[in-house]
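Enquirer: just the structure for this:
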Amino acid sequence: MHACSNNSVETRVLLHFVLWNVKGLNNLVKRSKVFSHLKSFKPDVMFLQETHLNINSQKRLSCKWIGQIYHSRFNYKARGTAILIRKGVPFEHSEVISDPNGRYIVVVGKLFNTPLILANIYGPNWDNAQFFLNFFSTLPDLNSYKLILGGDFNCVLHPQLDRSSVRSSNNLSSAAVAINSLLRSYGLSDPWRVKNPTTKQFSFFSPVHHSYSRIDYFIVDNQRLPRPRSQSY
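Expert: As a prediction, the model looks like this:
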């Protein structure tokens, strides 16, 4: 889980964003625990990955304190991404871009009258640079919108810092090369890494490799979006 609080210059309102790979929400008991835990963070916007909900079960994302639900489904055993917005948050959507393979959901709209894109992504767990190139090509013109992108990228962007174990080769994957190039091209950054340039902190444990890694990120606009005030894993 990755939490990020962002202070809007235009409104001086502090908004709390949370992202979490929930690894399935079909089970009632687990779903209840997930939403109870989410609520304890007092989030305004939630990015969930691996919801594992199909068209008939995505209503399970409904909750009394959630006002808006945007979901990209695949099937009840895999993938699925969702953006949930708390009641009272004045976000007005104008367009929704939903991946038919359940890998991402993009919501275009306005927040406090500021044009904004919310994008949640669940990257492939294999080296697939083309996926990220295709994803960025679906985004509307970033010169006209601020962007908050979050999700489980399934990709280490800085091997020496974002892995707990030292491998014989710390070469970047082709996906990481593509992502880093896209961030530079679009003027985007990983604000946690900007604030913690040498810190090692992780979001995922691999029992197969017996190692930790940081593969979950929030990505924000360098120039037009104020830097988040606080972030934590």
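Enquirer: every contact and neighbour count from this point should use C-alpha atoms.
Expert: Will do.
Enquirer: pull the number of nearby residues for residue 81.
Expert: 32 (other CA atoms under 10 Å).
Enquirer: need the contact list for it.
Expert: Contacts for residue 81 (CA atoms under 8 Å, 6 or more residues apart in numbering) come out as 47-51, 71-73, 102-105, 120-122.
Enquirer: ok, which stretches of the protein are strands?
Expert: Applying DSSP state E to the chain gives strands spanning 2-7, 14-21, 45-49, 66-72, 81-86, 91-98, 104-111, 114-122, 146-152, 188-189, 204-206, 211-213, 216-221, 230-232.
Enquirer: want to throw the ones you listed into TSV with distance to residue 27?
Expert: Output for the strands of the chain, formatted as TSV (distance: least, CA to CA, whole Å):
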stretch	distance to residue 27
strand 2-7	23
strand 14-21	15
strand 45-49	16
strand 66-72	18
strand 81-86	17
strand 91-98	24
strand 104-111	22
strand 114-122	21
strand 146-152	21
strand 188-189	36
strand 204-206	22
strand 211-213	27
strand 216-221	24
strand 230-232	27
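Enquirer: quick one: end-to-end length of stretch 147-165, please.
Expert: The stretch stretch 147-165 measures 32 Å between its terminal residues, going by CA to CA, to the nearest Å.
Enquirer: to compare against the first, here's another:
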Amino acid sequence: MSASYHDAPLRVLTLNCRGLNVPERRTHLLRDLRKTQISVAMLQETHFLEGLSPKLRNRYYPNNYFSNHNTARKAGVAIILSADLDFKELDKIFDTQGRFLFLKGTIADKLYTFVSIYAPNTNQARFIRRILRKLKGFAEGAIIMGGDFNTPLDPQMDTSTSHSSLPASSIHSIRKSLSEMGLVDCWRALHPDSRDYTHFSALHNRYSRIDYVLIQQEGLS
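Expert: Here you go, the predicted structure:
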């Protein structure tokens, strides 16, 4: 997803890393971020343990923020920012279970709130409602949320089978909560009739799009 700050592109990525404790994986990630000129990377499943986060920075990406699980190497989210942004941090909120991270600050005097989330594979609707309640009291400026929702937001279009194992009522609840915050699925807004997927479930033999970048409606332009 691309927005802009002054005359430069603001390129945002969300990515489920499936663990970054192996040094080579961290090296490859930073290399790929640089190659694709990512400004802000919102990561999930870093699998870092609180207090023992390995190095995940270089001169191109010196600013990184982590929300790690406090007792195990599981879950974990992060936000990595490019050195080109001149980001000035104002505030942040972590989660002791490594499920979400809120980061607020300015880029070129414009206020942003970045959110990286990793939803559990059960009770997703309850999780999203809880996160958004917290976010409502924290967020200022333009909200950019990226993460692994562990469910498609539109099963008809976001799965290869046109249905989800999550009850329709739960998906409706998630979409309603996001709508109340004015958050819009960027990719779907730009590709209303397209299908593309980010995850394959061998158990269900189903491709699905469960990873999203969301921004407020007024930011789509």
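Enquirer: hang on, the earlier thing: buried by neighbour count, from the contacts of residue 81 of structure 1: which ones?
Expert: 47-51, 71-73, 102-105, 120-122 (16 or more other CA atoms under 10 Å).
Enquirer: which stretch of structure 2 lines up against stretch 89-105 of structure 1?
Expert: Aligned using TM-score structural alignment, stretch 89-105 of structure 1 spans residues 85-101 in structure 2.
Enquirer: is it true that residue 151 of structure 2 touches residue 166?
Expert: Yes: using CA atoms under 8 Å, residue 151 of structure 2 makes contact with residue 166 at a distance of 7.3 Å.
Enquirer: of those two, who's got more company?
Expert: It is residue 151, of residue 151 of structure 2 and residue 166, that has more neighbours when counted by other CA under 10 Å, with 25 against 17.
Enquirer: which residue in structure 1 aligns with that one?
Expert: Superposed on structure 1 with TM-score structural alignment, residue 151 of structure 2 falls opposite residue 155.
Enquirer: identify the residues contacting the residue lying closest to that match once chain neighbours are set aside.
Expert: Nearest residue to residue 155 of structure 1 in three dimensions, chain neighbours excluded: residue 215, at 5.3 Å (CA to CA, 6 or more residues apart in numbering). Each residue near residue 215 of structure 1 by CA under 8 Å, 6+ apart is listed here: 152, 153, 154, 155, 156, 157, 162, 202, 203, 204.
Enquirer: mind running it again at 7 Å?
Expert: Each residue near residue 215 of structure 1 by CA atoms under 7 Å, 6 or more residues apart in numbering is listed here: 152, 153, 154, 155, 156, 203, 204.
Enquirer: go on, residue 121 of structure 1?
Expert: 81, 103, 104, 105, 150, 151, 152, 153.
Enquirer: ok, which pair from these is furthest apart?
Expert: Within the contacts of residue 121 of structure 1, 105 and 153 form the most distant pair, 13.5 Å apart (CA to CA).
Enquirer: chain neighbours aside, what residue packs nearest to residue 135 of structure 2?
Expert: With CA to CA, 6+ apart, the residue lying closest to residue 135 of structure 2 is residue 102, at 7.6 Å.
Enquirer: residue 127 of structure 2 versus the one you found, what's the distance?
Expert: 15 Å.
Enquirer: give me the more crowded residue out of those two.
Expert: residue 102 (26 against 17).
Enquirer: how close does the more buried one get to residue 116 of structure 2?
Expert: Taking CA to CA, one finds residue 102 of structure 2 at 7 Å from residue 116 of structure 2.
Enquirer: the residue in structure 1 that residue 200 of structure 2 lines up against: neighbour count?
Expert: In structure 1, residue 200 of structure 2 lines up with residue 205, judged by TM-score structural alignment. Neighbourhood size, residue 205 of structure 1 [other CA under 10 Å]: 14.
Enquirer: ok, now residue 63 of structure 2?
Expert: Neighbours around residue 63 of structure 2, by other CA under 10 Å: 19.
Enquirer: grab the nearest non-local neighbour of residue 146 of structure 1.
Expert: Per CA to CA, 6+ apart, closest to residue 146 of structure 1 is residue 116, 4.7 Å.
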